[in-house]
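**Q** My questions are about this predicted structure, shown below with the sequence.
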Amino acid sequence: MSGWRRPAWWAVLLTVAGALLFVRLGVWQLHRADEKEALLRRYAAAGSAPLRDFAEVAVAPPADAFPRVRVRGQFLPGRAYLLDNPRHDRRGGMEVYAPLRVRDGQPLLLVDLGFLPGNGTDRTPDLPPLPVGAQDLHGLYLAPPGSGFEMGGNSLARQAHWPKTTIYLDLAELSADLGQPLYPRVLALDADPASIYVREHALDVSAMPPARHRAYAFQWFSFAVAAVAIFLILHRRRRTKKTD
């Protein structure tokens, strides 16, 4: 006699559909992990890529690419923003951004000058004066750091003195604060040993790195195996004990 009970059609259908769905989700997570790794490789290679003219990518930068550009312009005197989101130094500090005028009548370019380490206190670090006159700059043309919900709304409008401090970098808020449009990306300057700023730019994938995608893929594949195993266990014929 067979050791299996004949399953109902709906039980077979649910098991197959569930297993296929879990496998599909697992494959999708593996695909996302490969995409993230390819993105990180492109970012790592961008730091040594040949320089391009900023005008080529200013308005419509290529998606999922990090062009290294050169640009000439003048900083707006006395205008700077401090991103209070320390990443490089345990003593705290600020990422410093300054708007650059490339040409009259065109949007401003927000320049990431780098990270200015703190001194272990809550006092805002002393900001050196911005360079005066035309500047030749080069670096990666990157998407701005992600913004989020800021309690109390836009804090820039309530600050009367420069530099202004913010916990999120929202280009729309900065544009309204400056009264001029901004280009859609930020120029992250190349490292300079002579600069007091720490310029160690990294692509932030901490929320979902490739390893986490692979962990989720393993989880989905495990669900597929579990669905089949449960189906087999429930439809296995139990042996009855013989009695004298």
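**A** Received, thanks.
**Q** rest of the way, CA atoms for contacts and neighbours
**A** Noted.
**Q** Can you get me the start-to-end distance on stretch 83-93?
**A** Chord length of stretch 83-93, first to last residue, is 9 Å (CA to CA, to the nearest Å).
**Q** Break down the protein into its strands, ranges please.
**A** Along the chain, counting by DSSP state E, strands occupy 52-53, 68-75, 81-83, 93-101, 108-117, 135-142, 164-166, 182-189.
**Q** check contacts around the residue positioned nearest the centre of the chain.
**A** Compute the mean C-alpha point of the chain, and by CA atoms, centre = their mean the closest residue is residue 204, 4.2 Å away. Not one residue lies near residue 204 by CA atoms under 8 Å, 6 or more residues apart in numbering.
**Q** Tell me how far it lies from residue 169.
**A** Distance from residue 204 to residue 169, by CA to CA: 15 Å.
**Q** also this one, for the comparison:
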Amino acid sequence: MTRQHTRRLGWVLAVAAVVAFCLLGRWQLQRMHYKQSLLVQATQARDRPWALADALQAPPALRWVEGEGAFLPQVLLLDNQLHAGQAGIRVYQPFRAGGGASPVLVDLGWLPLPGDRRMPVLQPLQGRFQLRGLLAPPPSPGLALGPPLAATAVPGRWLASRIDMAATAGALGYALSPQVLRLDPALPIGHVRDLDPLPNMLPPARHLGYAVQWFALALAVLVLALVLEWRRRRVPRAVP
């Protein structure tokens, strides 16, 4: 390969790296803006409460909701959930609000797991309840490895590695709302919980930090390529 060909290949690789790093930085900025929007919506949602049945039939959005309905008997246990630095599970149970809407998974809160990972003995909630809380997207799945659900020894109970609505609906045997209901912590049911709209997700500031790193790498590659090109031009050519 001639020196000219090597130079061209080097520039092609440098430009490809700069473009890739810029695209990654842009994606991180998009994630930052998306999560900032979620935080603003969550703050404003309490000022405009919805009836739960109406919200479940509307396009998905962060909404503060209130409504009556009945819990269905199945239970979903979301694994690998941290609270105050301790590992545990998050308990979900489907809830039917009526009005023709699909049932919604209700986040009943967090429970710790012992060192032997023995699952807690849980009794599904039964009967009618008046609920209120934040209708929000399900938790971020993170890196999706392996099947999302595994059956447990208890009928009607599944251990989930992530919230996959399609897989969960298939296991339950009926359609589900694409969102989950984060219960108001003041309600006297369920377990430890809060209304953080970004559970187990990176905050906007972290995305901004990652975006700066990607753009800095793009700039570094460009500067390095320009320096190498400048040095190449300064090297005197051999006289035949």
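**A** That came through, no problem. For clarity, every value in this text was computed on a predicted model and none was experimentally measured.
**Q** Just the endpoints, please. Distance across stretch 155-166 of the first structure?
**A** End-to-end for stretch 155-166 of the first structure, by CA to CA: 7 Å.
**Q** With stretch 131-141 of the second structure instead?
**A** Stretch 131-141 of the second structure: ends 26 Å apart by CA to CA.
**Q** same thing with stretch 159-174 of the second structure?
**A** 18 Å.
**Q** what does stretch 159-175 of the second structure give?
**A** Termini of stretch 159-175 of the second structure sit 19 Å apart (CA to CA).
**Q** Stretch 173-192 of the second structure now?
**A** 28 Å.
**Q** Next: stretch 40-56 of the second structure.
**A** Across stretch 40-56 of the second structure, first to last residue, CA to CA, it's 21 Å.
**Q** who touches it?
**A** Looking at what lies outside stretch 40-56 of the second structure - CA under 8 Å, 6+ apart - the contacts are 62-68, 97-102, 104, 134, 177, 197.
**Q** of those, buried ones?
**A** 62-68, 97-98, 101-102, 104, 134, 177, 197 (16 or more other CA atoms under 10 Å).
**Q** Of those residues, just say which sits nearest to residue 115 of the second structure.
**A** Set against residue 115 of the second structure, the nearest of these by CA to CA is residue 197 (28.7 Å).
**Q** where exactly do the helices run in the first structure?
**A** Taking DSSP state H as the test, the helices found in the first structure are 9-46, 171-178, 210-234.
**Q** buried set for the first one?
**A** By neighbour count, with 16+ other CA under 10 Å as the criterion, the buried positions of helix 9-46 of the first structure are 15-16, 18-19, 21-30, 32-33, 36, 39-40, 43, 46.
**Q** same check, this time on the last one
**A** Of the residues in helix 210-234 of the first structure, those scored as buried under the neighbour-count criterion (16+ other CA under 10 Å) are 210, 213-214, 216-221, 223-224, 227, 231.
**Q** what's the closest of these to residue 178 of the first structure?
**A** Using CA to CA, the buried residues of helix 210-234 of the first structure come closest to residue 178 of the first structure at residue 210, 38.1 Å.
**Q** Is that closest one in contact with residue 39, as I believe?
**A** No. Counting by CA atoms under 8 Å, residue 210 of the first structure stays clear of residue 39, with 10.4 Å between them.
**Q** check contacts around residue 223 of the second structure.
**A** Residue 223 of the second structure touches nothing, counting by CA under 8 Å, 6+ apart.
**Q** any idea how far the equivalent of it over in the first structure is from residue 142 of the first structure?
**A** Using TM-score structural alignment, the partner of residue 223 of the second structure in the first structure is residue 225. The gap separating residue 225 of the first structure from residue 142 of the first structure is 42 Å, by CA to CA.
**Q** and residue 91 of the first structure, how many neighbours?
**A** Neighbourhood size, residue 91 of the first structure [other CA atoms under 10 Å]: 13.
**Q** gap between it and residue 123 of the first structure?
**A** Residue 91 of the first structure is 11 Å from residue 123 of the first structure, by CA to CA.
**Q** Now do residue 37 of the first structure against residue 31 of the first structure, distance only.
**A** Counting by CA to CA, the separation of residue 37 of the first structure from residue 31 of the first structure is 10 Å.
**Q** what's the spacing between residue 133 of the second structure and residue 65 of the second structure?
**A** 6 Å.
**Q** cool, and residue 223 of the second structure?
**A** Taking CA to CA, one finds residue 223 of the second structure at 53 Å from residue 65 of the second structure.
**Q** With residue 108 of the second structure instead?
**A** Counting by CA to CA - residue 108 of the second structure and residue 65 of the second structure are separated by 15 Å.
**Q** How about residue 191 of the second structure?
**A** 20 Å.
**Q** same question, residue 99 of the second structure
**A** Residue 99 of the second structure is 14 Å from residue 65 of the second structure, by CA to CA.
**Q** ditto for residue 159 of the second structure
**A** 27 Å.
**Q** what does residue 112 of the second structure give?
**A** If you go by CA to CA, the gap between residue 112 of the second structure and residue 65 of the second structure works out to 28 Å.
**Q** And residue 114 of the second structure, by the same measure?
**A** 34 Å.
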